[in-house]
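*Asks:* Okay, structure incoming, though there's no sequence with it:
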């Protein structure tokens, strides 16, 4: 079972692949989408959930998603068909980091996908290339809420604390116009859903070839979360507008 398959099963009951509840997602989209006929791009869209919700909420909105996962894009296609929004959604099977620049989007989304670009600031640099004048970026990134152990850093990477994360964004030429810090409830609900959905699939399909691997992955993830990073990890989403046309000087 590859990473994409594990992620698909793990997000079955929490299709937003980030620690956000439905109200938080709705508010973030409302602050990022300027008008009903906006154009939205998701770089690293996965199953397209952000785009599907935007399309459902804004009847004249048009959206595009980019991802390397064929199965995830197929799921997005099927969900768009079922939701009656397929004609307003374009999907690209491509590396989001090399997706050709097209500065026509009013909102560029990249939540929980900064690893695909090599970090927070490279993600913002990629997003900027796609922004129409006056456009916004909705980005989601992890941060250390408390001092992490070396084991937690090994699991999740070399993150910054929240003030430093925001300072880095501002120093790169962006102004936050809205933000949301995931609550303890959102963080825990996401992890329980991730591990529980994957474990449930394994238990419900004991004869599947990948069942034992899926159950082991759920068990390992749950142990890493509870013992490794639950008390130190945070997640922030920011709606950003360019402060200037160029990166701010250091």
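*Replies:* Arrived safely. Worth saying up front: this structure is predicted, and the values here are computed from it rather than measured.

*Asks:* okay, CA-based contacts and neighbour counts for the rest of this
*Replies:* OK.

*Asks:* which strands and helices sit next to the lengthiest strand in the chain?
*Replies:* Longest strand of the chain, by residue count under DSSP state E: strand 131-144. Packing contacts for strand 131-144, counted by 3 or more C-alpha pairs under 8 Å, 6 or more residues apart in numbering; DSSP states H and E, involve helix 22-32, strand 105-111, helix 120-128, helix 162-171, strand 233-242.

*Asks:* which parts of it are buried?
*Replies:* 131-132, 135-144 (16 or more other C-alpha atoms under 10 Å).

*Asks:* Most widely separated two among those?
*Replies:* Maximum pairwise distance among the buried residues of strand 131-144 (C-alpha to C-alpha): 32.3 Å, between 132 and 144.

*Asks:* Not counting residues beside it along the chain, what's closest to the residue nearest to the spatial centre of the chain?
*Replies:* The centroid of the chain falls nearest to residue 111 when counting by C-alpha atoms, centre = their mean (2.6 Å). Excluding its sequence neighbours, the residue lying closest to residue 111 (C-alpha to C-alpha, 6 or more residues apart in numbering) is residue 140, at 4.0 Å.

*Asks:* Do you have the helices of this protein handy? List them.
*Replies:* Listed in chain order, the helices of the chain (DSSP state H) span 3-10, 22-32, 49-57, 70-83, 120-128, 150-156, 162-171, 184-204, 211-224.

*Asks:* how far out from the middle of the chain is the third one?
*Replies:* Relative to the chain's own centre, helix 49-57 is displaced by 13 Å; criterion: C-alpha atoms, centre = their mean, to the nearest Å.

*Asks:* next, the one to line up against it:
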């Protein structure tokens, strides 16, 4: 092990969000039945769900858009390892006002903030308007977006991300209402369970926690420890059991 290297990043995660293998398989199965010819993944990270759709629907092509070059490199390597390199492009660019699309399937998983410069709570209607523009007639959108499982207390809000406030998200019914107001019909409504959240949050930090235990004197150890401790506190004292994430499969209304 290189004692001078920085901590590894997100190697324990398959998906960059609270999404189980079982739920992902069900989502991909439903999407594959619609046989999309083109897929657009906005704020894609390494594009795991997009790659699985491409595997499930021979001939389908995809484009993933993100500003994180490290994640995109991981996506390209995954695509090459699965024989999909000729069918997918990973583009390092902003998704705000993107000229990509329209596509038969548009994915936006935990990345509504990447579609506009609007501040919460306006970011969700803005993202839905962008998704409505980017999906082809008769196509599908899968939106993974946050909502409040219950109203957060002041103490919980204080432990969350900087500036967290109760008005920046709605409940699940309100999120679906925003989707219908944007010109969609909700074909499938589901939300991540507690086990999916715990698996994601633990996997998000597992690499770094092990690295910290093995490298207490590393030059990056102090700032890394502060960062992961702050994130764990935000999760366990702030949004655990309060913040949900919905996976909405939407079709554009004629």
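*Replies:* Alright, I've got the coordinates. Computed from a predicted model, the values in this text were never measured in an experiment.

*Asks:* rewinding a little: a markdown table for the helices of structure 1, including mean neighbour count and distance to residue 234 of structure 1?
*Replies:* Formatted as a markdown table, these follow (neighbours: other C-alpha atoms under 10 Å; distance: least, C-alpha to C-alpha, whole Å):
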| stretch | mean neighbour count | distance to residue 234 of structure 1 |
| --- | --- | --- |
| helix 3-10 | 18 | 20 |
| helix 22-32 | 16 | 15 |
| helix 49-57 | 20 | 20 |
| helix 70-83 | 17 | 26 |
| helix 120-128 | 20 | 15 |
| helix 150-156 | 14 | 11 |
| helix 162-171 | 15 | 8 |
| helix 184-204 | 19 | 8 |
| helix 211-224 | 17 | 15 |
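
*Asks:* Residue 107 of structure 1: which of the ones you listed is closest?
*Replies:* For residue 107 of structure 1, the closest of the helices of structure 1 is helix 22-32, at 6.3 Å, according to C-alpha to C-alpha.

*Asks:* And that closest one against structure 2, how far off on average?
*Replies:* Mean deviation of helix 22-32 of structure 1 from its aligned counterpart in structure 2 after superposition (mean C-alpha distance after the TM-score superposition for structure 1): 1.7 Å.

*Asks:* before we move on, the earlier item: between the helices and strands packed on strand 131-144 of structure 1, which one is nearest to residue 181 of structure 1?
*Replies:* Among these, strand 233-242 comes nearest to residue 181 of structure 1, with 4.5 Å by C-alpha to C-alpha.

*Asks:* residues in structure 2 matched by that closest one, start to end?
*Replies:* Under TM-score structural alignment, strand 233-242 of structure 1 corresponds to residues 243-252 of structure 2.

*Asks:* Superpose on structure 1 and give me the mean offset of the matching stretch.
*Replies:* Stretch 243-252 of structure 2 sits 0.8 Å off on average (mean C-alpha distance after the TM-score superposition for structure 1).

*Asks:* Off-centre distance for that stretch?
*Replies:* From the chain centre to the centre of stretch 243-252 of structure 2 is a distance of 11 Å (C-alpha atoms, centre = their mean).

*Asks:* ok, the residue lying closest to residue 238 of structure 2 once chain neighbours are set aside - contacts?
*Replies:* Closest residue to residue 238 of structure 2 apart from its sequence neighbours, by C-alpha to C-alpha, 6+ apart: residue 156 at 4.2 Å. Counting by C-alpha atoms under 8 Å, 6 or more residues apart in numbering, residue 156 of structure 2 touches 237-239.

*Asks:* As TSV, those with neighbour count and distance to residue 206 of structure 2 would be great.
*Replies:* Compiled in TSV, these are given as follows (neighbours: other C-alpha atoms under 10 Å; distance: C-alpha to C-alpha, whole Å):
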residue	neighbour count	distance to residue 206 of structure 2
237	16	18
238	23	19
239	20	19
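
*Asks:* Just give the nearest non-adjacent residue to residue 127 of structure 1, would you?
*Replies:* Excluding its sequence neighbours, the residue lying closest to residue 127 of structure 1 (C-alpha to C-alpha, 6+ apart) is residue 108, at 6.1 Å.

*Asks:* aligned partner of that neighbour in structure 2?
*Replies:* The equivalent of residue 108 of structure 1 in structure 2 is residue 106 (alignment by TM-score structural alignment).

*Asks:* Please tell me I have it right and that match contacts residue 134.
*Replies:* Yes - when contacts are counted by C-alpha atoms under 8 Å, residue 106 of structure 2 is listed as touching residue 134 (7.3 Å).

*Asks:* higher neighbour count, the two?
*Replies:* Taking neighbours as other C-alpha atoms under 10 Å, residue 106 of structure 2 and residue 134 compare with residue 106 leading, 30 against 21.

*Asks:* now the more buried one: how far from residue 118 of structure 2?
*Replies:* Using C-alpha to C-alpha, to the nearest Å, residue 106 of structure 2 is found at 20 Å from residue 118 of structure 2.

*Asks:* try residue 91 of structure 2
*Replies:* 23 Å.

*Asks:* Which of these two has more residues huddled nearby?
*Replies:* Counted by other C-alpha under 10 Å, residue 91 of structure 2 and residue 118 do not tie: residue 91 has more neighbours, with 18 against 15.
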